[in-house]
Every structure is written in C-alpha cells, then in structure tokens.
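Colleague: quick one, structure for this:
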Amino acid sequence: MSNHKPKKVFMEGAIPPGFIGESIAKHSSKKNIGAHSIFLGQVRNDVIDGKSVTAINYSAYEEMANEKFHEIREAAFEKYPLNCMHIYHSLGTVSSGEICLFVFTSSKHRKDAIAACEYLVERIKAEAPVWGKEVFEDESHSWKENN
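Modeller: Below is the predicted model:
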C-alpha cells in the first residue's frame, strides 16, 4: 500500500453545500487533473410503515471507522490512477434533504475518476462501521429534546 496520510472523514451534522463547492474550487489550480467525479448521499424523506423520516442520526466507532476508511482509500489509490480523493461522512443528526456522504475523486481522465468514485461508494456502504437510525415525524420533536 502507498503511504498516504490518514484523512479526517467525519463531520458533525450535515455536509454544507458551501463546503462541497469550496472543495471543488480548491482543485482548479492543481496540475494533471482533467476530471472529477462526485457522489453526494442525501437523506431521503422516506415513508416507512406510514411514518415520514425527518432525519437520520448517524453514529460510528470512530477509530475503527477511520481505519476502515483509510484502508478503502488506499485500495482505491492502488487500483485507479487518481490525483486526489476526499471522503466525508456525517455523524449526528442529518435532516431529510441534507447531504450525509460526500465522495470526490480527481484524475487525469473521466473514466478513472468515475470508476474510482463508484468503487469507493460501494465499499463504504458495504464495509464502513457507520450506522444510521431513522428519526420519524412523530418522534422528532421529543427525540431532539432528549438528545
């Protein structure tokens, strides 16, 4: 494996659109980048058993999760010719419609950036020790007061 430094993955609450925009803008001056691929995971306003989901509360074993995210990143760098890669995942409460996962890959060519982004998202969903508990419309008020 390469020797990339482990990166901070978790952000408290939703990932702000401005943060996403700034992340993209920071790459405009980097050399050898001809393509970016971005995945944005959003909390769905699902209806489960007749109740609307108003938020998801994300939790993780952070140390273990950070190690797993680093392992996944390193595998992607080995598999694809990437110039840059960023992964951010929410912890805590994220309301419906807000962003909870941001994966951003950059490479010389689009196919590599797209394939790497998809690879990362699939591995994160399958392997990262991050859990989400739905907060329903009828319990969201009392849940927020108790937490």
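Colleague: going forward, measure contacts between C-alpha atoms and count neighbours the same way
Modeller: OK.
Colleague: ok, the residue nearest to the spatial centre of the chain - contacts?
Modeller: Most central in the chain under C-alpha atoms, centre = their mean is L101, positioned 2.5 Å from the mean C-alpha point. Taking C-alpha atoms under 8 Å, 6 or more residues apart in numbering as the contact definition, L101 lies against I15, F39, L40, G41, Q42, I87, Y88, H89, S90.
Colleague: now the helices for this structure?
Modeller: In the chain, the helices defined using DSSP state H lie at 17-25, 62-79, 110-127, 140-146.
Colleague: measure the residue nearest to the centre of the chain to S90 for me?
Modeller: Spatial separation of L101 from S90 under the definition C-alpha to C-alpha, to the nearest Å is 6 Å.
Colleague: now the other sequence, so there's something to compare against:
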Amino acid sequence: MEKERKPKNIFVQGAITPEKIAQSIANHSTKTDIGGHSIFLGQVRADEKPEGKVVAIDYSAYEEMALEKAFEIREAIFAKYPLTCMHIYHSLGEVKVGELCLFVFTSSKHRNAAMDACDKLVERIKAELPVWGKEILDSDGHVWKVNV
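Modeller: Predicted coordinates:
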C-alpha cells in the first residue's frame, strides 16, 4: 500500500541557515538506497537597480495557495522522476544579500534522476509558486522582484 503524501510546510522565517542544510544532508546518511543527491541553493544578490543597490529581499506569500501549489509541483515531479525523496525550503520575511532564500534537495538511486528533477523543480517553483520578493534598496526605497 502506497503512503499518502500530504502538503508540507516549505516556509522558513528569514534566511535558510547553513546548519539547516547540513542537518538535512546528514539526515539522509541512513537511507542506503540513495546513490545521488542534487542540491540547489538560491542566494540573494546585490543587484544594481536604477533606484539603488539591493541590500535584502522581503519575501511574502499567499501561504495556503503556495503550499497547495508546492504540493502539486512535488507530486508531478515524483510522478515523472524515480526519486527517493525531495525537500523544498523557501524563505519568508527579510533575507539579506549573501544569505540563502531557497533550498531544494532531491535524492534518487542514480544521480541523473536527482539532477534532472532538481532542475525542473527549481524552474517550476520560480515560475508557479505565489511568492513575491520586495527588493529592499540602499536608497531606502524598494522594487518588486521579477523572477528570471
């Protein structure tokens, strides 16, 4: 009997810490059917805008809708790729330049499935998840981030 999957809370308040990433990796050492992992880390850049330089991004989301969409994306990726597990963590609130705002981690028996799934997962998250980033500028202004 297949275990029913339920929506998981993917949101983290503030930056995603290196300790969280290290712990997530360490938690997989007992899963001996995994042969490869693929990890994507999204980091806030100090982009130069006409209005000023980005110093942080303030992320917000329509959380209930975002969690449902993340679940839908996860299920589609699980259906397409032979994965052992998949994790998504996305920041809410302020994340400073140089800090991490997105952590995607896929695992499978073979590396190609993990890498391909991770890439597709990130693309879908960026395109479909109702999460918005307000780029905070050094000029005391802000602009809304456009995902590319």
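Colleague: before we move on, back to that, who touches both of L101 and S90 of the first structure?
Modeller: I15.
Colleague: buried stuff in the biggest strand by length in the second structure?
Modeller: With secondary structure taken from DSSP state E, the second structure has its longest strand at strand 83-96. Of the residues in strand 83-96 of the second structure, those scored as buried under the neighbour-count criterion (16 or more other C-alpha atoms under 10 Å) are L83, T84, M86, I88, Y89, H90, S91, L92, G93, E94, V95, K96.
Colleague: take these and lay them out in JSON lines including distance to K120 of the second structure.
Modeller: Formatted as JSON lines, those follow (distance: C-alpha to C-alpha, whole Å):
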{"residue": "L83", "distance to K120 of the second structure": "13"}
{"residue": "T84", "distance to K120 of the second structure": "16"}
{"residue": "M86", "distance to K120 of the second structure": "12"}
{"residue": "I88", "distance to K120 of the second structure": "13"}
{"residue": "Y89", "distance to K120 of the second structure": "16"}
{"residue": "H90", "distance to K120 of the second structure": "16"}
{"residue": "S91", "distance to K120 of the second structure": "19"}
{"residue": "L92", "distance to K120 of the second structure": "22"}
{"residue": "G93", "distance to K120 of the second structure": "25"}
{"residue": "E94", "distance to K120 of the second structure": "26"}
{"residue": "V95", "distance to K120 of the second structure": "24"}
{"residue": "K96", "distance to K120 of the second structure": "26"}
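Colleague: what's the closest of these to A22 of the second structure?
Modeller: When these are ranked by distance to A22 of the second structure (C-alpha to C-alpha), Y89 comes first, at 13.4 Å.
Colleague: burial of the closest residue to the closest one other than its chain neighbours, as a residue count?
Modeller: Closest residue to Y89 of the second structure in three dimensions, ignoring its sequence neighbours and counting by C-alpha to C-alpha, 6 or more residues apart in numbering: I10, at 4.7 Å. Applying other C-alpha atoms under 10 Å, we find 18 residues neighbouring I10 of the second structure.
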